[in-house]
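**Student:** sequence plus the predicted model coming up.
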Amino acid sequence: MVNHNLIAPFPSTSNAPKAVLFTRMELTLILNVYGRMVAAGNWRDYGIHSGRDRAVFSIFRRASEMPLYRIIKSPAHAKRQGAWLILGMDGQILKRGQALGLVLKLFERQLLKLAN
């Protein structure tokens, strides 16, 4: 006979910390720019990281290097500085804003330079 008082219930998932993730639309926008830069020969690899406070899309020239750029989604900063941020290789903030599409325009200028 099993004593049910000794069996611990499964932990509740409602209190578990939630991870910040990219939505499908956000990933589509990022991967469109990424694909164009790969076709231009500038980027070769990427990595995605999700944490409790932010999600990061890292862009690499080569897999063994530090990321060239990091596109960061940080919802906690949405009201103050904007939820979106692009960091350069040295950690410098290159672009910050409320809308992902506007922040990704930083790379559009690079694509135009490559085309010429």
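**Tutor:** Everything's here; your move. Numbers count the residues shown, from 1 in each chain.

**Student:** only C-alpha atoms for contact and neighbour calcs from this point on.
**Tutor:** Will do.

**Student:** now the strands for the chain?
**Tutor:** Along the chain, the stretches classed as strands by DSSP state E are 45-50, 55-60, 69-73, 84-87, 93-97.

**Student:** any chance of those in a markdown table, plus mean neighbour count and distance to residue 14?
**Tutor:** Putting these into a markdown table (neighbours: other CA atoms under 10 Å; distance: least, CA to CA, whole Å) gives the following:
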| stretch | mean neighbour count | distance to residue 14 |
| --- | --- | --- |
| strand 45-50 | 15 | 19 |
| strand 55-60 | 20 | 20 |
| strand 69-73 | 23 | 23 |
| strand 84-87 | 22 | 27 |
| strand 93-97 | 16 | 31 |
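
**Student:** the structure to be compared is supplied as follows:
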Amino acid sequence: MTGEVVSLAARRLPQIGFERLELNRILDLYGRMVAAGHWRDYAIELGHDAAVFAAFRRAAERPEVRIEKRPALRQRQGMWALVSESGAVLKRGHDLAGVLAPLERRLMKIVED
């Protein structure tokens, strides 16, 4: 030990988060799914490589779907992904609206029934 003090704050990686418009769109969909009686809870995880919004049918379960934002994939298949409860990628794309489209269609079916 040299007795040297090293600042850990200088070594932090930038944290990935949702922009206001992105979060508004996701929370709008979440609110409509709650009103339809399909979802009951959500969680947000902000990490160094991804930001994740998880929607739950019940709080004690695994999330039914996860909406992931991974900016590192922006130039490849797109930074947005819709991931199922089992971990399978249902939809991936460059824009949030296209990735949320399967959930929007499901919501339409729930409201029609």
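**Tutor:** Looks like it came in fine. The shown structure was predicted, so the numbers you read here are calculated from the model rather than taken from an experiment.

**Student:** distance of the aligned partner of residue 35 of the second structure in the first structure relative to residue 114 of the first structure?
**Tutor:** Aligned by TM-score structural alignment, residue 35 of the second structure pairs with residue 39 of the first structure. When CA to CA, to the nearest Å is the yardstick, residue 39 of the first structure and residue 114 of the first structure sit 11 Å from each other.

**Student:** please apply the same query to residue 88 of the first structure.
**Tutor:** Here the criterion is CA to CA. By it, residue 88 of the first structure lies 19 Å from residue 114 of the first structure.

**Student:** ditto for residue 17 of the first structure
**Tutor:** According to CA to CA, residue 17 of the first structure and residue 114 of the first structure sit 43 Å apart.

**Student:** next: residue 35 of the first structure.
**Tutor:** Going from residue 35 of the first structure to residue 114 of the first structure by CA to CA gives 14 Å.

**Student:** and residue 83 of the first structure, by the same measure?
**Tutor:** Using CA to CA, which is the criterion applied here, residue 83 of the first structure is 28 Å from residue 114 of the first structure.
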